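1. Quick one, structure for this:
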Amino acid sequence: MADAPTPQPVAIETEAAAAPPTAGKRRRLLTILAIVVVVIAALWGLWYFIFEAGRVHTDNAYVGADSAQVTSLVSGPVAEVRVGGTQAVKKGDILVVIDDADAKIDVATAEAAFRLAQQRFGQSAAQADSARAKVQSRDAEIAQARARLIDADATLERTRIELARRQQLISSGAASGEELSSARAAYDSARAARELAKAGIASAVATQNSAGGDAAASEALVRGTTIDTNPDVASARARLDKARLDLARTVIRAPVDGIVTNRQVQVGQRIAAGVPIMTLVPIASAYVDANFKESQLRHVKIGQPVELTSDYYGGDVVFHGKVTGFAGGTGAAFSLIPAQNATGNWVKVVQRLPVRVTIDPKDLNAHPLRVGLTMDAVIDTRGK
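-> Predicted structure coming up:
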């Protein structure tokens, strides 16, 4: 009984012999796990370096467009409204027609005033010609008056000689007193006729000067102008053109291609000039304003490619664009009540700067967007 072996030492030796293989297996598993983690990290790093390095992302981006505000340039009652909200229109399509009865009357009045101005110009030109003709006729009257003066001088000289001869004959008794009186009367009459001829010349010259003044006044109305360049005619033509333009403006047409939005006009409503009646959104030229954090813009440059996705179409539709500009300030700088940072409890807040992204027109034609939709934007800063 004393020589019988005890089983306990054998069990301890067996467990001790089995322990080393279990520890080695654990170490191998940990080593494999570490290798797998390193490989995965390396693959992820390689993928990030190839596909994501240099790309900045934001989901704070919105679709915008330079919408056209349609306003009436003339006032009047609305006769027709040819479009409805959400309707697509082309540039030049008729949107609204205003009653043109008053505009047609204005055109007729302006046409009458234009014809009257043309007639007055013709009258002024005729009066100028008539005044010039009168001046020329006064030259003939002056010549006649001077001829009468010459005749009066000759008559005066003849009667003076006749009077002198009668005076010599009266002393010798060869002529009677009656003959002397008759000769003296003839001399006085000739002298008066001479003075009257002188006055006739002065009167003719004065009349000519007056006619010259009238001719100058008439010529001043038409000098240097034609019926097309005369100020009165040109002013009447301008009023006629304005009336015709107002008549044409009673038909309101689309200024751009777009979608009718916010229509505020009804048939029968009287609209005033300058009041907006609807908005046209040119979705074919839509763009995106992406608000990136200031820390993301270090390497962003104009012209770099951008990829955009929208919840409107889902992630399967990718829009392509490029950076075309940066806003002049952050949204906070131009808010209604700008932040006052010069305070004692100031906390730095990362600001966002709007970046304008122009979308490829082919993508917009294939998948039209609407103003205000949110977008996810990714800029590849490695691209040029």
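2. alpha carbons only for contacts and neighbour counts from here, please
-> Noted.
3. Can you name the residues that contact F114?
-> Counting by C-alpha atoms under 8 Å, 6 or more residues apart in numbering, F114 touches V233, A236, R237, L240.
4. In JSON lines, list those along with neighbour count and secondary structure.
-> Putting the contacts of F114 into JSON lines (neighbours: other C-alpha atoms under 10 Å; DSSP: H, G, I helix; E, B strand; the rest coil) gives the following:
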{"residue": "V233", "neighbour count": "22", "secondary structure": "helix"}
{"residue": "A236", "neighbour count": "21", "secondary structure": "helix"}
{"residue": "R237", "neighbour count": "20", "secondary structure": "helix"}
{"residue": "L240", "neighbour count": "21", "secondary structure": "helix"}
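5. can you put these in TSV and add distance to V265?
-> TSV is the format used below for the contacts of F114 (distance: C-alpha to C-alpha, whole Å):
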residue	distance to V265
V233	39
A236	35
R237	34
L240	29
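6. Leaving out the residues flanking it, which one is nearest to K104?
-> Once flanking residues are discounted, K104 sits nearest to L247: 6.5 Å by C-alpha to C-alpha, 6 or more residues apart in numbering.
7. to compare against the first, here's another:
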Amino acid sequence: MKRSTVILIILAGILVVGTGYALWNITATRDAFVISGVIEADDIHVGSKVGGRVLKVVAKEGETVKEGETLVLLEPHELDASLAEAQAALRQVEAKYSLLTADFRQEEIERLDAAAKHAQAELDQLISEPRQRVIDQAAADWMTAKTQAENARRFLKRVENLAQRELIAKQEYDDALVKADEAEHGMKSARERYDLVLAGARKDEIERARERVAEINAKLRQLRSGHHKEQIAQAKSEIEAARARVELIRAQLYETVIRAPVDALVESLDLERGDLVAAGKPVVTLLRTGSLWVRAYLPEARLGLARSGLKVKIRVASFPEKDFIGIIRRIHRQGEIIPHNLQTREERMLQVFQTEVVIDDPDHELRPGMNADVTITKS
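-> All right, here's what the predicted structure looks like:
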């Protein structure tokens, strides 16, 4: 047999077999076909806004976590101290505001008003009373003031002892100190007045009484004029600033606990107790539960056989006998040419549409980067 004849017979056989296979393939794949792709995942990188030293690593690589579960704990000691300091400062400015508001202004007006009336009465008495009565009254005032000063000093000593032992607030000690100073000043003033009376300097004493009346009345007018409002406004601003400081530190303390933002699988966590974590640096990589998906490309000729929401079967080389269930999440509306530089009509027949298929992998057997075959069956 001639060589050319043999070749023709072989070619004819190949043609027959190929035609038969093509017809079988068209029949077999009319309602089902396979597209290939690569498994990908929606990963989340988690860290802390404040950073710090690792106190405890709670989560482990490969385990699943729920939203809000603790992954890593950072040492909070410095922030705890800062919070206590900020809260103390807030209490201090709130106490200051309390003194400036409520009934304080009215009480102060009433106190100064009474003091003004008393000073005026003393002035009137100096002008009208006989000299001996003035001397007797001055002596009595001096003894009373002296007793008050001695009592104030003894009280201050007791308060000072308690303050040194931190048994009372510093404000109580400051108040006692002010009262002791005022009592001492009152005693000296009473003694000076008594000495002036004895020396017969009645005109000078009357002048001093008039100055005292004028001084008290001036303070009273100032308080009634509303200048006190400026101090209240300043105290309010101080409170707002102190509260903001407290809230800031509380927010920073919250960041010392690194939590899972969603239900996820811990993909990467390489930390040990004592490690330093930088602020804003991711320290844990999570894979969102149910986030594995296949990026595949659907030929234009098969576009009518697939749709979003369609269930499909997925196989990977690692589990060749197992079908994983998937759902087409999205078919991109913009087609692509692969390779991208093809121009002719025949070449445009190679146009494909990127397709995303979400995988149901409850046992976490699949991994990003695996090659996958997606079998699509016409519904």
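8. sorry, back to before: the residue nearest to K104 of structure 1 matches what in structure 2?
-> L247 of structure 1 maps onto L253 of structure 2 when the alignment is built from TM-score structural alignment.
9. Just give the number of residues close to that match.
-> Using other C-alpha atoms under 10 Å, L253 of structure 2 has 19 neighbouring residues.
10. which SS class is the aligned partner of V284 of structure 2 in structure 1?
-> Counting by TM-score structural alignment, V284 of structure 2 lines up with M278 in structure 1. Per DSSP: H, G, I helix; E, B strand; the rest coil, the secondary structure class of M278 of structure 1 is strand.
11. Now do the contacts for M278 of structure 1.
-> Q69, V70, T71, V260, T261, N262, R263, Q264, V265.
12. 7 Å instead, please
-> Q69, V70, V260, T261, N262, R263, Q264 (C-alpha atoms under 7 Å, 6 or more residues apart in numbering).
13. Run these past structure 2 and keep the common ones.
-> Compared against structure 2 with both residues aligned by TM-score structural alignment, their matches' C-alpha atoms under 7 Å, the contacts of M278 of structure 1 retain Q69, V70, N262, R263.
14. ChimeraX command to pick out the buried ones of these?
-> In ChimeraX syntax, the buried subset of those is picked out as below (16 or more other C-alpha atoms under 10 Å):
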select :69,70,263
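15. Go through the kept ones among the contacts of M278 of structure 1 and flag which are in strands.
-> Using DSSP state E to define strands, the subset of the kept ones among the contacts of M278 of structure 1 located there is Q69, V70.
16. Out of the kept ones among the contacts of M278 of structure 1, the closest to A19 of structure 1 would be?
-> N262 (82.5 Å; C-alpha to C-alpha).
17. Excluding covalently adjacent residues, which one is nearest to the closest one?
-> Excluding the flanking residues, the one nearest N262 of structure 1 by C-alpha to C-alpha, 6+ apart is M278, at 5.3 Å.
18. Distance check, that neighbour against V70 of structure 1.
-> 5 Å (C-alpha to C-alpha, to the nearest Å).
19. show me where the stretch 201-350 of structure 2 has strands.
-> Ranges of strands in the stretch 201-350 of structure 2, per DSSP state E, counting those that start in this stretch, are 257-259, 264-269, 276-277, 282-288, 293-299, 311-316, 319-331, 336-337.
20. If you count contacts, what does the last one end up packed against?
-> So that's strand 336-337 of structure 2. strand 351-359 (3 or more C-alpha pairs under 7 Å, 6 or more residues apart in numbering; DSSP states H and E).
21. one more time with 10 Å, if that's ok
-> strand 293-299, helix 345-348, strand 351-359 (3 or more C-alpha pairs under 10 Å, 6 or more residues apart in numbering; DSSP states H and E).
22. Now for M278 and V70 of structure 1: what residues contact both?
-> L95, V260, R263 (C-alpha atoms under 10 Å, 6 or more residues apart in numbering).
23. In three-state terms, label the equivalent of L95 of structure 1 over in structure 2 for me.
-> Aligned by TM-score structural alignment, L95 of structure 1 pairs with L71 of structure 2. The three-state label given to L71 of structure 2 by three-state DSSP is strand.
24. right, and L71 of structure 2 touches L269 too?
-> Yes. Using C-alpha atoms under 10 Å, L71 of structure 2 is in contact with L269, at 9.1 Å.
25. what is in contact with these two at once?
-> Contacts common to L71 of structure 2 and L269, judged by C-alpha under 10 Å, 6+ apart, are V57, A59, K60, V283, V284.
26. With respect to Y194 of structure 2, which of the residues you listed is nearest?
-> V57 (78.3 Å).
27. Distance of D323 of structure 2 relative to K378 of structure 2?
-> Distance of D323 of structure 2 to K378 of structure 2, computed by C-alpha to C-alpha: 17 Å.
28. ugh, wrong one, A86 of structure 2
-> 67 Å.
29. Kindly report the same for L73 of structure 2.
-> From L73 of structure 2 over to K378 of structure 2 (counting by C-alpha to C-alpha), the distance is 51 Å.
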